[in-house]
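Participant: Need coordinates for the following:
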Amino acid sequence: MKASEILILNGLGTKKQVKKLIKNRLVFLNGRVVEEDQEVEGSLYYQEQALDMHPLKYIMLHKPTGYLSANKDEYERTITDLLPYRHLSMIGRLDRETSGLMLLTNEKKLAKRLILPEYHIERTYQFTCLKPLTSDDIQSFAEGIVIDGNIKTEKVQLRLASKQSGEITLHEGKYHEIRKMFLSCHNGIKTLHRISYGGIRLDIPEGSYRELTIEEVNQLHRLVEDEED
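Facilitator: Sure thing, here's the model as predicted:
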């Protein structure tokens, strides 16, 4: 990996900005000034700050309710309050009152592709709703529901545990889509909890995080590999 790539992934700026750091002789490799952008091995420093030489991060977070899916907010708690890392891209945000699985990475190209609708990435949620679902409601989900006045959602199959709870799987991620679908059926969501994304299932306690395994990272890449360079 080149020095500029490591600097970027350590949050030190854009490609243009980090190349300026190198030009200004502020980057050191094994105690020597880095004269030009080059492949590096060993210990890399920006001034006196030791840099992470393996900076690509792939994180699973179990988001509690009450946290914003944001890097910072002046008044509200955000998911970065639960993490030691910064500068991570979120793969599918969750609203404040939705809990469950969030995936984050600083591999920006991967993060961007995993939320694009054309890849049809599977997301599964557990839900409870305010009123019992009728057979007509279930049929409406199976056919696609009109939300926001004129937008028809994809066809959705519900797996019911009871008349007011179950699982719902989507292959797209429109803003507040599940909540809007239930509202269109004159119902409402009581609780919403994401349990999987792209086949990766939540397996850690609420409020905790872990790094993804190599197998899980490879699985995410395979979901979009047809379009990758």
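Participant: okay, CA-based contacts and neighbour counts for the rest of this
Facilitator: Fine.
Participant: Can you mark which positions in the strand or helix carrying Lys19 are buried?
Facilitator: Here Lys19 sits within helix 15-23, counting by DSSP states H and E. Under the neighbour-count criterion of 16 or more other C-alpha atoms under 10 Å, helix 15-23 has 18-19, 21-22 buried.
Participant: Second chain to compare with the first, below:
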Amino acid sequence: MRINKYIALCGVASRRKAEELILEGKVSIDNKIIKDLAIQVQDNNIVKVNNKVIRPVESYKYFILNKPVGYISTAKDQFGRKSVIDFFDSNDRIYPVGRLDYDSRGLLLMTNDGDLTYKLTHPKHNIYKKYEVKVDKPLNESETKEFMSGVDIGGYITAPCRLKRLSFQALYEVIIGEGKNRQIRKMFSYFGKKVIDLNRVAIGELELSTLKEGSYRALTEKEINYLKKIAEIK
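Facilitator: Next comes the predicted model:
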């Protein structure tokens, strides 16, 4: 089994993050540091990350977290900010699937299934995500049409998306399939609008529903099967 996939199956990190750990010299096989991303792990090998032995996870866990504003979606932060991982037992080695900005809130998938995380975050999938976004002033009719057809957010033209105004207080429902860094904020900024609040309410068929902010729940078997199904779509 390829080393990055093995690390993912151990629940340590996604395949992409595993490759970073390897290149940083933090991974060893049989006490020998390796930096070859193509190396294969055999059944009798002892693999260590940061000098700690790792083994494949015996049982996977899947959660939906309603992330509050003020939490990062990574394990560590150079500024010492709070992490979404703080909501879970450290022994579970739970990690977020993708990211949600520090100043954004809402639905975030959390799991120790590194292989599924890799597949769900692969660019080929473009899983649709629904957001409720409040801005300081509304878009006019021409801006709305341009927003939906695609705008330049800094050398990248966004794909067509869905946009619906929910109230006269400049509250919008935005549905996008991409996940560029701070994409929605940049899209509104293109028209001189400032995002006041951004709340992700759904990822595909998974919804926050009545889950309170700062709380999480385990995914149902049906929801887990749904994620695995869409992860395998070519």
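Participant: Could you get me the TM-score between them?
Facilitator: The pair, once superposed, lands on a TM-score of 0.75 when counted by TM-score structural alignment, normalised by the length of structure 1; 196 aligned residues with a C-alpha RMSD of 3.1 Å.
Participant: which one of the buried residues of helix 15-23 of structure 1 is nearest Thr78 of structure 1?
Facilitator: Thr78 of structure 1 has its nearest neighbour among the buried residues of helix 15-23 of structure 1 in Val18, at 27.8 Å by C-alpha to C-alpha.
Participant: Could you look up the SS state of the residue in structure 2 sticking out farthest from the centre?
Facilitator: Going by C-alpha atoms, centre = their mean, the residue of structure 2 most distant from its centre is Asn44, 33.2 Å out. Following DSSP: H, G, I helix; E, B strand; the rest coil, Asn44 of structure 2 is assigned to coil.
Participant: got it, and Leu65 of structure 2?
Facilitator: Assignment for Leu65 of structure 2 (three-state DSSP): strand.
Participant: number of nearby residues for whatever residue of structure 1 lines up with it?
Facilitator: The alignment partner of Leu65 of structure 2 in structure 1, by TM-score structural alignment, is Leu61. When neighbours are defined as other C-alpha atoms under 10 Å, Leu61 of structure 1 has 24 of them.
Participant: how about the nearest residue to Leu61 of structure 1, chain neighbours excluded?
Facilitator: Tyr209 (4.3 Å; C-alpha to C-alpha, 6 or more residues apart in numbering).
Participant: What's the separation between the counterpart of that neighbour in structure 2 and Val133 of structure 2?
Facilitator: Under the alignment by TM-score structural alignment, Tyr209 of structure 1 pairs with Tyr216 in structure 2. Using C-alpha to C-alpha, to the nearest Å, Tyr216 of structure 2 is found at 22 Å from Val133 of structure 2.
Participant: Ok, Met110 of structure 2 next?
Facilitator: 23 Å.
Participant: One more: Thr121 of structure 2?
Facilitator: In terms of C-alpha to C-alpha, Thr121 of structure 2 sits 23 Å off from Val133 of structure 2.
Participant: Same check on Asp77 of structure 2?
Facilitator: 26 Å.
Participant: between these two, who's got more neighbours?
Facilitator: Ranked by neighbour count (other C-alpha under 10 Å), Asp77 of structure 2 and Val133 place Val133 first, with 22 against 11.
Participant: What helix or strand is that one located in?
Facilitator: Per DSSP H and E: strand 129-135 holds Val133 of structure 2.
Participant: so where do the helices sit in structure 2?
Facilitator: Using DSSP state H, the helices of structure 2 run over residues 3-9, 15-23, 114-120, 141-149, 183-189, 221-231.
Participant: next one: the longest one to chain centre, how far?
Facilitator: The one in question is helix 221-231 of structure 2. Counting by C-alpha atoms, centre = their mean, to the nearest Å, helix 221-231 of structure 2 is centred 16 Å from the centre of its parent chain.
Participant: Which elements pack onto that helix?
Facilitator: Packing contacts for helix 221-231 of structure 2, counted by 3 or more C-alpha pairs under 8 Å, 6 or more residues apart in numbering; DSSP states H and E, involve helix 114-120.
Participant: what about the helix it packs on, how far off from structure 1?
Facilitator: With the two structures superposed, helix 114-120 of structure 2 lies on average 1.4 Å from its match in structure 1, counting by mean C-alpha distance after the TM-score superposition for structure 1.
Participant: Find the nearest non-adjacent residue to the residue mapped onto Ile115 of structure 1 from structure 2, please.
Facilitator: In structure 2, Ile115 of structure 1 lines up with Thr121, judged by TM-score structural alignment. Excluding the flanking residues, the one nearest Thr121 of structure 2 by C-alpha to C-alpha, 6+ apart is Gly98, at 6.2 Å.
Participant: Report how many residues lie close to the one you found.
Facilitator: Counted with other C-alpha under 10 Å, Gly98 of structure 2 comes out at 17.
Participant: Map it across to structure 1 for me.
Facilitator: Using TM-score structural alignment, Gly98 of structure 2 lines up with Gly92 in structure 1.
Participant: what's the spacing between Asp95 of structure 1 and Thr78 of structure 1?
Facilitator: On the measure of C-alpha to C-alpha, Asp95 of structure 1 and Thr78 of structure 1 end up 11 Å apart.
Participant: Now do the shared contacts for the two.
Facilitator: 68-69 (C-alpha atoms under 8 Å, 6 or more residues apart in numbering).
Participant: Contacts only, for the match of Gly98 of structure 2.
Facilitator: 102-103, 115, 173.
Participant: Redo the residues you listed as TSV? Include distance to Lys152 of structure 1 and neighbour count.
Facilitator: Formatted as TSV, those follow (distance: C-alpha to C-alpha, whole Å; neighbours: other C-alpha atoms under 10 Å):
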residue	distance to Lys152 of structure 1	neighbour count
Met102	26	23
Leu103	27	25
Ile115	19	19
Gly173	13	18
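Participant: Return the member of these nearest to Lys57 of structure 1.
Facilitator: Of those, the one sitting nearest to Lys57 of structure 1 (C-alpha to C-alpha) turns out to be Leu103, at 10.4 Å.
Participant: got the contact list for Leu9 of structure 2?
Facilitator: So Leu9 of structure 2 contacts 56-57, 113-115 (C-alpha under 8 Å, 6+ apart).
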